[in-house]
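*Asks:* no sequence for this one, just the structure:
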């Protein structure tokens, strides 16, 4: 029998077993969009592997990502201390206004990508309106996590501007991801799965070439 816990710990690297287990248990207990039907008391293979990959990515990206996430946790603690537990209605809607705003934000982001002029504003606005037009709790949860992840990535980008001296080998440098649309990354954009993307989810060859040059020490 495959030991998925062991594989997850190998993804994360030595010394992170406790963190991998904590994330895996949380995912299995609270994740509302499982990719399978194996939802029992024991942590499933999907949740072990997802936790291991998450920790591995965080560790490989170094102190910058960890520091920003620590600030997020500190802000959440401050909010709870000031306001206590907050349980407001969602307030999202699938009415025409919200759907139109989501469509407009998506098209603006894709158009900017095609023109090579995409900004964090474009990306976060698209994610925001996609979330605000979701009423299904599971899909809303997924969108809110994307909003949070894009926000963290934006903060990391701001911090990199004030800390240009990046240590480490060329292969460790943080080069922009080809994907600019989390929907593409998560497989929601059908044309991106198994074939070329047709919806402007990628920044294109320039970034691919930049990544290639950096990894070979030619930046």
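*Replies:* Alright, I've got the coordinates. Predicted model only: the values in this text are computed from it and were never measured.

*Asks:* going forward, measure contacts between C-alpha atoms and count neighbours the same way
*Replies:* Will do.

*Asks:* and the closest residue to residue 159 other than its chain neighbours, how far is that from residue 5?
*Replies:* Among residues not flanking residue 159 along the chain, residue 64 sits closest, at 8.0 Å (C-alpha to C-alpha, 6 or more residues apart in numbering). Using C-alpha to C-alpha, to the nearest Å, we find residue 64 at a distance of 27 Å from residue 5.

*Asks:* And here is the other one:
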């Protein structure tokens, strides 16, 4: 039986994330200039380095397969109680590490590029998941009345109480800032 894909939260927009990535890349290029590095430390023995990375990729693949196998767990798990039945424990850390090590193990430039694109897509997917968690908290967030938009200096937008779909970029940034406790990350 085909189920419809899960609805996407309107606050989680891949284009927004990709725009942030582009802005970050631009800032880095402006600061450091264009960077060109070898794929590996030239002092390393290429085949040994790639085999080590492949070993780590295989290890994380095995670990992720174990995490994906539904099990019944007790107190440590977010599902908490065995009455919830078997469930998987797949997590972003393992998925990213497996993909990163598999990418590092790749020798052929075209396949390396394809793996880097997969790794970047996985990082974007994880970022979207983090944004969904932020959006869940933002749904009840009320910004301070002193907030002013950067574009025109106006006070809080009428759509910002609470932050929701269609909120401006400044309001979205304010939520992220306040949820970090005012600490720049």
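*Replies:* Here it is on my side, so go on. Quantities reported herein were computed from a predicted structural model and do not represent experimental measurements.

*Asks:* Could I get the TM-score for this pair?
*Replies:* Between these two chains, after superposing, the TM-score reads 0.54 (TM-score structural alignment, normalised by the length of the second structure); 109 aligned residues with a C-alpha RMSD of 2.3 Å.

*Asks:* Between residue 64 and residue 5 of the first structure, tell me which one has more neighbours.
*Replies:* residue 5 (21 against 16; other C-alpha atoms under 10 Å).

*Asks:* give me the stretch of the second structure that the helix or strand containing that one matches.
*Replies:* Element membership for residue 5 of the first structure, per DSSP states H and E: helix 4-12. Using TM-score structural alignment, helix 4-12 of the first structure lines up with nothing in the second structure.

*Asks:* Identify the residues contacting that helix?
*Replies:* Helix 4-12 of the first structure is contacted by residues 16-17, 20, 45, 48-57, 59 when judged by C-alpha atoms under 8 Å, 6 or more residues apart in numbering.

*Asks:* Tell me the helix or strand right after that helix.
*Replies:* Following helix 4-12 of the first structure in sequence order, the next helix or strand is helix 17-30 (DSSP H and E).

*Asks:* Could you list the buried residues of that next one?
*Replies:* 17, 20, 21, 23, 24, 25, 27, 28 (16 or more other C-alpha atoms under 10 Å).

*Asks:* Hmm, residue 50 and the last one touching each other?
*Replies:* Spelled out, it's residue 28 of the first structure. No. Using C-alpha atoms under 8 Å, residue 28 of the first structure is not in contact with residue 50, being 10.1 Å away.

*Asks:* if I've got this straight, residue 36 of the second structure is in a helix?
*Replies:* No. Read with DSSP: H, G, I helix; E, B strand; the rest coil, residue 36 of the second structure is coil and lies in no helix.

*Asks:* Please say which position in the first structure it maps to.
*Replies:* Match for residue 36 of the second structure (TM-score structural alignment): residue 87.

*Asks:* what do you get for residue 98 of the second structure?
*Replies:* Using TM-score structural alignment, residue 98 of the second structure lines up with residue 126 in the first structure.

*Asks:* who are the neighbours in contact with its match?
*Replies:* By C-alpha under 8 Å, 6+ apart, the contact list for residue 126 of the first structure reads 102, 105, 106, 109.

*Asks:* Where in the first structure does stretch 110-130 of the second structure align, residue-wise?
*Replies:* So stretch 110-130 of the second structure sits over residues 138-158 in the first structure, by TM-score structural alignment.

*Asks:* Residue range in the first structure corresponding to the helix or strand harbouring residue 173 of the second structure, please.
*Replies:* Element membership for residue 173 of the second structure, per DSSP H and E: helix 169-179. Using TM-score structural alignment, none of the residues of the first structure align to helix 169-179 of the second structure.

*Asks:* same for that helix, what does it pack against?
*Replies:* Packing contacts for helix 169-179 of the second structure, counted by 3 or more C-alpha pairs under 8 Å, 6 or more residues apart in numbering; DSSP states H and E, involve helix 109-138.

*Asks:* Tell me the secondary structure at the match of residue 98 of the second structure.
*Replies:* With three-state DSSP as the criterion, residue 126 of the first structure reads helix.

*Asks:* follow-up on the earlier one: next one: the residue nearest to residue 159 of the first structure relative to residue 71 of the first structure, how far apart?
*Replies:* 11 Å.
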